[in-house]
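Okay, sequence plus prediction incoming.
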Amino acid sequence: MTTAFVTHRDCRLHDMGAQHPECPDRLDAINDRLIAAGLDVHLEYHEAPQASMEQLLRAHARPYLETLADSAPQQGIVHLDPDTAMSPGTWNAALRAAGAGVLATDLVMQGQVANAFCAVRPPGHHAERARAMGFCFFNNIAIAALHGIEAWGLERVAVVDFDVHHGNGTEQILAGREDVLMVGSFQHPFYPYSGTGHAAANMLNVPLPAGTRGEGFREVVGTLWLPRLREFAPELVCISAGFDAHAEDDMASLGLVEADYAWVTEQLMRIAADSAQGRIVSMLEGGYALSALGRSVAAHIKVLADL
């Protein structure tokens, strides 16, 4: 079986203004690198559908969704906070980004593909049940995980977040659920300045000091993440794949490189092979140094596709 690559051209229409780091060029950088590396011909391409209201409501409050829809401008840019803004293309882009995770979950659960990577924007892991923040509107990974539970009857879904920022929204939405285990690492202290307090039993948060490089990250994964994941024995592994912990990404201060992303992907592939029939849904989160983003995603996908 192949690896699915789920995306949609609407995801390029979300525009938060000139010089904003979460820009449409991010998807172009990924596509260009996959072509340059010869990986594109090995993937099965799928267009992301729009997520339905039923699917969004698994993770978000209805009044929030209604307010967000009403906030979408017909022209110009509307700021929801200093970092997060809506343009005329944002609503459809966000629906496609959330829908990509739903489709990817369906594809792996049907056995149509071995795993899937969703090249979408806006990202999602900062979006809380009733709040957009940190460039995020819908919590794409939580929606995918909950789709696996609600639509496919899964009893154990793992969410793994290696973005440089804590996935506060994902934690808020999924905390306390016995059918979900979330493990994550992130730079601390750093935006959104969360993840270090008392966490629910199904949350494993590992803050990393600025300057942490690949060796420190791998130690965290090997000694903390993997034992918890093996014990949990997930039936589906969902990845919040942020690549902004890369050494070249100057929005943060960690020091990972492509080999670290390939290595952690290999470890998660083994977890998925042991208990989840290999099923992985990986969704793009951060990553703003365009060359590093393209190379890191290519390294991640190369392992997913077993190339």
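In hand now; what should we look at?

drop to CA atoms for contacts and neighbour counts, all remaining ones
Noted.

F138 and R62, how far apart?
Note on F138: its distance to R62, by C-alpha to C-alpha, to the nearest Å, is 12 Å.

More neighbours: those two, which one.
Neighbours per residue (other C-alpha atoms under 10 Å) separate F138 from R62, with F138 holding more: 32 against 16.

what sits against the more buried one?
With contact taken as C-alpha atoms under 8 Å, 6 or more residues apart in numbering, F138 is in contact with 56, 60, 94-95, 98, 123-124, 127-128, 132.

same thing but 7 Å
Under the criterion of C-alpha atoms under 7 Å, 6 or more residues apart in numbering, the neighbours of F138 are 94, 98, 124, 127.

which residues of the stretch 101-250 of the chain fall in helices?
Defined through DSSP state H, counting those that start in this stretch, the helices belonging to the stretch 101-250 of the chain, from first to last, are 140-152, 168-174, 214-220, 226-232.

what comes into contact with the last one?
The list of residues contacting helix 226-232 from outside it, by C-alpha under 7 Å, 6+ apart, reads I271.

dropping in the other structure now:
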Amino acid sequence: MTTLYVSHPSALDHAMPEGHPERADRIRAVERALEDERFAGLLRGQAPKAEPSVPTLVHPVPYVQALIEASPTDGYVQIDGDTLLSPGTIEAALRGVGGAVHAIDAVMAGECANAFVAMRPPGHHAERMTAMGFCVFNNAAIAARHAREAHGASRVAIVDWDVHHGNGTQDIFWDDRAVMYASTHEMPLFPGTGTTSERGNHDTIVNVPLRAGDDGPVFREAFEAGILRRLDAFAPDLIIISAGFDAHHLDPLGHVELTEADFGWATRRLMELAHRHAGGRVVSVLEGGYSLKGLGLSVAAHVDALMGR
């Protein structure tokens, strides 16, 4: 099974102040994990830089233009309490978008079975008109819309297991019949959204909240009953994973007690569903994960599963 790994050195240039959890060392931890000899069979590609028009698949033109114009030549521009622009942010963000779109193109064309895109900043908190929660452009949402418009995908599922709810992705697809957004996440926790009653205008939003202290068995039961059954009924022809790894028990920003084995299990279960409905097509994009050790272990388990192990 051929897996494409997509990244780019610009992900390191999205600089954050000392002590900020969304730091360049996250990408270094991913790279170290995937240097292991068992990943020698990965296809490796660099994320192309998307044109500024590409984020407008889900974000209005004025939003994209305002962020580009706000980009500093030195120092930082504060978007909110957690989200900043540095001189390298827009380049990294556009390559994050480009990497996600490139992965969609490769998987839809049959050039690889599946793909993992490791870029930063992450994306799932970015709403149509609001950058927040470390996120600038919503990579997973842009990838889903690109799959629909460029490749004719009729039903796309986005599965988000980040410990924080992907309010941005939910906002973007609230009124979209053709995209199902399904999320497990800790509640209560930032950003405060993601209750089971938030279902979208066409019942295509699926929220399965977890509580602080929930462990692997609780997560697996919730994932099976709350998400996989709904996805099976939806029968997507592409699955996109918002792959945040901050529900790992080592992570400093969450309180869910998962291990890397749980992420491997969830990946395999989604792959089984993708083989049933989507010709095996899966594209995964990195979201959170702020323990460097937990992130490295989790990425290795996730990519192992993508590679069919």
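Thanks, I have the structure now. Bear in mind the structure is a predicted one, so any value in this text is a computation, not a measurement.

TM-score for these two?
TM-score for the superposed pair, counting by TM-score structural alignment, normalised by the length of the first structure: 0.98. Supporting figures: 306 aligned residues with a C-alpha RMSD of 0.9 Å.

circling back: format the contacts of F138 of the first structure as JSON lines; extra columns: neighbour count and distance to S282 of the first structure.
Formatted as JSON lines, the entries for those read as follows, by neighbours: other C-alpha atoms under 10 Å; distance: C-alpha to C-alpha, whole Å:
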{"residue": "A94", "neighbour count": "26", "distance to S282 of the first structure": "17"}
{"residue": "A98", "neighbour count": "33", "distance to S282 of the first structure": "12"}
{"residue": "G124", "neighbour count": "31", "distance to S282 of the first structure": "12"}
{"residue": "A127", "neighbour count": "27", "distance to S282 of the first structure": "17"}
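
Just give me which of those residues are shared by the second structure.
On the basis of both residues aligned by TM-score structural alignment, their matches' C-alpha atoms under 7 Å, what survives of these in the second structure is 94, 124, 127.

Among those residues, which one sits closest to Q267 of the first structure?
Sorting those by how near they are to Q267 of the first structure, with C-alpha to C-alpha, puts G124 at the top with 23.5 Å.

who's in contact with the closest one?
G124 of the first structure is in contact with 136-141, 285, counting by C-alpha under 7 Å, 6+ apart.

And the residue positioned nearest the centre of the second structure, how close does it get to G81 of the second structure?
Compute the mean C-alpha point of the second structure, and by C-alpha atoms, centre = their mean the closest residue is S242, 2.6 Å away. Separation of S242 of the second structure from G81 of the second structure (C-alpha to C-alpha): 23 Å.

Now for the aligned partner of A210 of the first structure in the second structure, how many residues are close by?
Residue-level alignment of A210 of the first structure against the second structure, with TM-score structural alignment as criterion, gives A212. Applying other C-alpha under 10 Å, we find 16 residues neighbouring A212 of the second structure.

G296 of the second structure too?
The local packing of G296 of the second structure (other C-alpha under 10 Å) involves 23 other residues.

in which helix or strand would I find it?
For G296 of the second structure, the element it lies in under DSSP states H and E is helix 292-306.

which residues sit against that helix?
Outside of helix 292-306 of the second structure, the residues that reach it under the criterion C-alpha under 7 Å, 6+ apart are 3, 26, 29-30, 33-34, 114, 245, 248, 250-251, 260-261, 263-264, 267-268, 289.
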